[in-house]
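> Can you look at this prediction? I've put the sequence above it.
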Amino acid sequence: MTPPLIIAVPKGRILAEAVPLLQRAGIEPEAAFSDEDSRALRFATSNPGIDLIRVRAFDVATFVAHGAAQLGIVGSDVLAEFDYSELYAPVDLGIGHCRLSVAEPAALAATDDPRGWSHVRIATKYPHITRAHFEARGVQAECVKLNGAMELAPLLGLAPRIVDLVSSGRTLKENGLVEVEVIAEVTSRLIVNRAAFKTRTEVVPLVEAFRRAVDQTRAA
């Protein structure tokens, strides 16, 4: 018997936006999937050939790249940070809109000019993207790797600047920080394990179902 396809979906803010797309693609998750207080990690769906797993956003790409899941939903920021050759990203889902930005304390920004930087010390969970961005400008970036609470780094002297995802900008503002540069606009993508794309016949129709779901969402 062929095992079910597994789709990895991130916890957090993208989850609520992903559920309507899943439904439009013909995948109705069991009720517990949308309950963020649920301790379960694997969930059944209305399609007996498809299960969902709910994991951290950064782990979605890893599960799919290594074949533990065949498909996933993940931000373009994560894809750029890990750059797994095993992943194929055929559909921009048009959800999870935000941007990856450089931010610093408002007092520093008042007199600072990013065009004059030659060396920066930055706290971020995106060291690969950050270094590549600044190297392209001839700027040396010293990255301090953090997994969360990025806004504390400038406040406590760990690093004067951060690179992090920004949506409304409210968190930055509440911590006295301002954006000074946008590195990339971010949306969520449907990703597929390349080997599964070639060997599991159910994958291609499922990718097309997601494409139609995105088109329907845009037309609504």
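That came in fine, so what should we check first?
> CA atoms for contacts and neighbours, from now on please.
Noted.
> what's near enough to touch the closest residue to D92 other than its chain neighbours?
Of all residues not flanking D92 in the chain, R189 sits nearest, at 4.6 Å (Cα to Cα, 6 or more residues apart in numbering). Contacts of R189 were listed using Cα atoms under 8 Å, 6 or more residues apart in numbering, and they are I73, V74, G75, S76, A89, P90, V91, D92, L93, G94.
> Put the buried members of those into a PyMOL selection.
Buried residues among the contacts of R189 (16 or more other Cα atoms under 10 Å), as a PyMOL selection:
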select buried, resi 73+74+75+76+89+91+92+93+94
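> Go through the contacts of R189 and flag which are in strands.
Among those, the ones falling in strands (DSSP state E) are I73, V74, G75, A89, P90, V91, D92.
> Including distance to V60, could those go into a markdown table?
As requested, the ones in strands among the contacts of R189 are exported to a markdown table (distance: Cα to Cα, whole Å):
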| residue | distance to V60 |
| --- | --- |
| I73 | 7 |
| V74 | 6 |
| G75 | 9 |
| A89 | 13 |
| P90 | 16 |
| V91 | 16 |
| D92 | 16 |
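> Now for these: which two are most distant?
Of all pairs drawn from the ones in strands among the contacts of R189, the greatest distance, 13.0 Å, lies between G75 and P90 (Cα to Cα).
> contact partners of the lengthiest helix in the chain?
The residue-count maximum for a helix in the chain (DSSP state H) belongs to helix 203-219. Residues from elsewhere that reach helix 203-219 (Cα under 8 Å, 6+ apart): L21, L22, R24, A25, G26, P90, V91, L93, G94, L190, A196, F197.
> Out of those, the closest to I53 would be?
L22 (13.0 Å).
> I figured the closest one was touching E30, is that so?
No: with contact defined as Cα atoms under 8 Å, L22 does not reach E30; the gap is 11.7 Å.
> okay, the two: which has more neighbours?
L22 (17 against 14; other Cα atoms under 10 Å).
> this is the comparison structure:
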Amino acid sequence: MSNILTIAMPKGRIFEEAVELLRKAGYKLPPEFDDSRKLIIDVAEEGLRFILSKPMDVATYVEHGVADVGIAGKDVLLEEERDVYELLDLKISHCYLAVAGLPDTKMNEVAPRVATKYPNVAEAYFREQGEQVEIIKLNGSIELAPLIGLSDRIVDIVSTGRTLKENGLIEYERIIDVTSRFIVNPVSYRIKDLQIDEMVERLSKVV
């Protein structure tokens, strides 16, 4: 069994904040790490291998064991419901999931429709509210749905609220706060527990 620890990380904002956190925790990551376009990056001196992927795929890589650990948003973990352990709230990439739509509009009482890339989260939320809705899954530009009459509401990630505002939408309900979490493959945690516990301990000190 390799003693290299493989970490799945999402590209973009979470990656940048996570790299900064790892450096604060004492991991020596090369400067070119930040600008690399590679999808797999080895940092041999630290015994680490990084897999860079889309945010929604991180938990999948960890669940299937191609990555030992990963950093994923709570939104992804709620939506994907993967078989992974969530060991630490890294308290980075703060945002939240919200229900939004055009101002001064009511939900269609006959066949209310909600567009989102989080169908499981959205369905669970509206079920808890006692509302039966039709979920329309979209992969991007969720804000477009109410503007073209595809849906009454959207469920999406909100960071600053700027995108909603620029598209003439308002927030109706806040569902849950989201931060990035350190997740682990259950089998890896048994085999590489010392390495993983060390990483968790070092990160805990700088979170």
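Okay, I see it. Just so you know, these numbers come straight off a predicted model, no measurement behind them.
> Got a TM-score for the pair?
Once superposed, chain against chain, the TM-score is 0.92 (TM-score structural alignment, normalised by the length of structure 2); 206 aligned residues with a Cα RMSD of 1.9 Å.
> follow-up on the earlier one: determine which two of the contacts of helix 203-219 of structure 1 are furthest apart.
Most distant of those, by Cα to Cα, are G94 and A196, 23.6 Å apart.
> coming back round to it: and which of the ones in strands among the contacts of R189 of structure 1 is nearest S168 of structure 1?
G75 (16.7 Å).
> Would you quantify the distance from the residue in structure 2 that the closest one lines up against to T179 of structure 2?
Alignment note (TM-score structural alignment): G75 of structure 1 maps to G73 of structure 2. Distance, G73 of structure 2 to T179 of structure 2, by Cα to Cα, to the nearest Å: 6 Å.
> Give me the aligned partner of S159 of structure 2 over in structure 1.
In structure 1, S159 of structure 2 lands on S167 (TM-score structural alignment).
> who touches that match in this structure?
H97, C98, R99.
> can we see that at 6 Å?
Contact analysis of S167 of structure 1 by Cα atoms under 6 Å, 6 or more residues apart in numbering lists C98.
> What about G148 of structure 1, how many residues nearby?
If you count neighbours by other Cα under 10 Å, G148 of structure 1 ends up with 11.
> three-state assignment of it?
Secondary structure state of G148 of structure 1, per DSSP: H, G, I helix; E, B strand; the rest coil, is coil.
> which non-adjacent residue is nearest the match of G75 of structure 1?
Closest to G73 of structure 2 by Cα to Cα, 6+ apart is S180, at 4.1 Å.
> Who are the contact partners of that neighbour?
By Cα under 6 Å, 6+ apart, S180 of structure 2 lies in contact with A72, G73, K74, L90, I92.
> how near is the residue lying closest to A67 of structure 2 once chain neighbours are set aside to I170 of structure 2?
Spatial nearest neighbour of A67 of structure 2, excluding adjacent residues (Cα to Cα, 6+ apart): T6 at 4.9 Å. With the distance defined as Cα to Cα, T6 of structure 2 ends up 41 Å from I170 of structure 2.
> got a list of contacts for stretch 87-98 of structure 2?
Counting contacts by Cα under 6 Å, 6+ apart, the residues outside stretch 87-98 of structure 2 that touch it are 14, 155-159, 173-183, 207.
> Could you tell me where that stretch falls in structure 1?
Going by TM-score structural alignment: stretch 87-98 of structure 2 matches residues 90-101.
> Spatially central residue (nearest the centroid) of structure 1, please.
G75 (2.6 Å; Cα atoms, centre = their mean).
> how close does it get to W117 of structure 1?
Between G75 of structure 1 and W117 of structure 1 the computed distance is 29 Å (Cα to Cα).
> Check G72 of structure 1 too.
From G72 of structure 1 to W117 of structure 1 the distance is 38 Å (Cα to Cα).
> Mind reading off the mean deviation between the top strand by length along structure 2 and structure 1?
For structure 2, the strand that runs over the most residues, judged by DSSP E, is strand 170-178. After superposition onto structure 1, strand 170-178 of structure 2 sits on average 0.5 Å from its aligned residues (mean Cα distance after the TM-score superposition for structure 1).
> hmm, who's touching that strand?
Against strand 170-178 of structure 2 from outside (Cα under 6 Å, 6+ apart): K74, H94, C95, Y96, L97, A98, V99, A100, G101, P103.
> Go through the longest helix of structure 1 and flag the buried ones.
V203, V207, A209, F210, R211, A213, V214.
> Just give me the match in structure 2 for the first one.
Think V203 of structure 1. That one, V203 of structure 1, aligns with I196 by TM-score structural alignment.
> Structure 1: strands as residue ranges?
Secondary structure of structure 1, counting by DSSP E: strands at 5-10, 42-44, 50-55, 71-75, 87-92, 98-105, 119-124, 140-145, 161-166, 177-186, 188-193.
> looking at these, which is buried most?
Of all the strands of structure 1, strand 71-75 has the most neighbours on average by mean count of other Cα atoms under 10 Å, namely a mean of 28.
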